[in-house]
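K.L.:
no sequence for this one, just the structure:
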């Protein structure tokens, strides 16, 4: 059965690419979550007035990959203590967050955040809440790192290799 989770991990180019590599992920769509402006443009999101977070809608087959496995990879792809910044990107649109549409996912998310918190003295800065809205980003943002293999990406390239191996014996 296909399920969906929304992951904000800074610039959506690397996050979308990372999750597109995971066996069992059906699609990874770059977009904007929880905007106070309907269907915002990238230019408008960059102003900070939309309150949108660059987010990736991850559709996955839960018979092939678990939400826990996806979240484990997600937490390794971000700095979970950083507020409104990942890599060289700074601004509210680059905040980290996990947004869900299935309330059953909340317990899994909270459990993983609690486990992660045991490794840090400072509080985890990852938002987690129900999704309010999601608008796909402009076409040039979709599959960006496939189209531009040398494009900017804050995600450690080692994780790309590891993503391909999730769930394999």
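P.N.:
Structure's in. What do you need? All values derive from a computational prediction rather than experimental measurement.
K.L.:
all contacts plus neighbour counts: C-alpha atoms, from now on.
P.N.:
OK.
K.L.:
SS state for the nearest residue to residue 57 once chain neighbours are set aside?
P.N.:
When the adjacent residues along the chain are set aside, residue 57 lies closest to residue 6, with 4.6 Å between them (CA to CA, 6 or more residues apart in numbering). Secondary structure state of residue 6, per DSSP: H, G, I helix; E, B strand; the rest coil, is strand.
K.L.:
What segments of this protein are strands?
P.N.:
Remark: strands assigned in the chain by DSSP state E are 2-9, 25-33, 53-61, 85-86, 89-90, 96-100, 127-130, 134-136.
K.L.:
another structure for you, compare them:
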């Protein structure tokens, strides 16, 4: 992927990609977000294949961001603040390897940043448990089906959105208000 100067890619898996997308869409400097699948064995997986848990893919988001407006470090801080990085293959009621906590780095600097931040979180005992988020080199990212894109904003009144995603969005608005889009 060829990006303009100052533009970077971040790829995060932190449970349901509808949640992760909704959180990062609010941030200044985030140019675009694409929900999709990464880290599995089959090419071009479908949502159904990923949900089965057998494909090995994680639900993830690919974020294109302007590093002159928001840093990778800031994205990492939001990522860890908006999901539970201490549980294996689970986020709330979403259970399975497709809901794992994993950061897919696109360069060595990103790898160092996330490793350093996880070390900091564990040293500070931020969560009262060890952070188990996996750090992996980015592999092929497969874009999810169209109906997953901007899901939260198009379905705010659905119960999953109201009870699971809205609290995460509200948390970002409260804790990261200096990083929000106008």
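P.N.:
It's in. Quick caveat, the model's predicted, so the values are computed rather than measured.
K.L.:
just to revisit the earlier point, show me what contacts the residue nearest to residue 57 of the first structure?
P.N.:
Under the criterion of CA atoms under 8 Å, 6 or more residues apart in numbering, the contact list for residue 6 of the first structure reads 55, 56, 57, 58, 98, 99, 100, 131.
K.L.:
so the longest helix along the first structure matches what in the second structure?
P.N.:
Ranked by residue count and defined by DSSP state H, the top helix of the first structure is helix 104-117. Residues 109-122 of the second structure are where helix 104-117 of the first structure aligns, taking TM-score structural alignment as the criterion.
K.L.:
Give me the distance from the matching stretch to the chain's centre.
P.N.:
Stretch 109-122 of the second structure sits 15 Å away from the centroid of its parent chain (CA atoms, centre = their mean, to the nearest Å).
K.L.:
cool, and stretch 161-169 of the first structure?
P.N.:
On the basis of CA atoms, centre = their mean, stretch 161-169 of the first structure sits 18 Å off its chain's mean C-alpha point.
K.L.:
Mind listing what's buried along it?
P.N.:
The neighbour-count criterion (16 or more other CA atoms under 10 Å) identifies 163, 164, 166 as the buried residues of stretch 161-169 of the first structure.
K.L.:
again, but for stretch 125-136 of the first structure
P.N.:
By 16+ other CA under 10 Å, the buried positions in stretch 125-136 of the first structure come out as 125, 126, 127, 128, 129, 130, 134, 135, 136.
K.L.:
For those residues, could you give me CSV that also reports distance to residue 62 of the first structure?
P.N.:
Formatted as CSV, the entries for these read as follows, by distance: CA to CA, whole Å:
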residue, distance to residue 62 of the first structure
125, 27
126, 23
127, 23
128, 20
129, 20
130, 19
134, 21
135, 23
136, 23
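K.L.:
which position in the second structure aligns with residue 25 of the first structure?
P.N.:
In the second structure, the residue equivalent to residue 25 of the first structure is residue 30, according to TM-score structural alignment.
K.L.:
thinking again about what came up before, so what secondary structure elements neighbour the longest helix of the first structure?
P.N.:
Of the remaining helices and strands, those touching helix 104-117 of the first structure by 3 or more CA pairs under 8 Å, 6 or more residues apart in numbering; DSSP states H and E are helix 67-77, strand 127-130.
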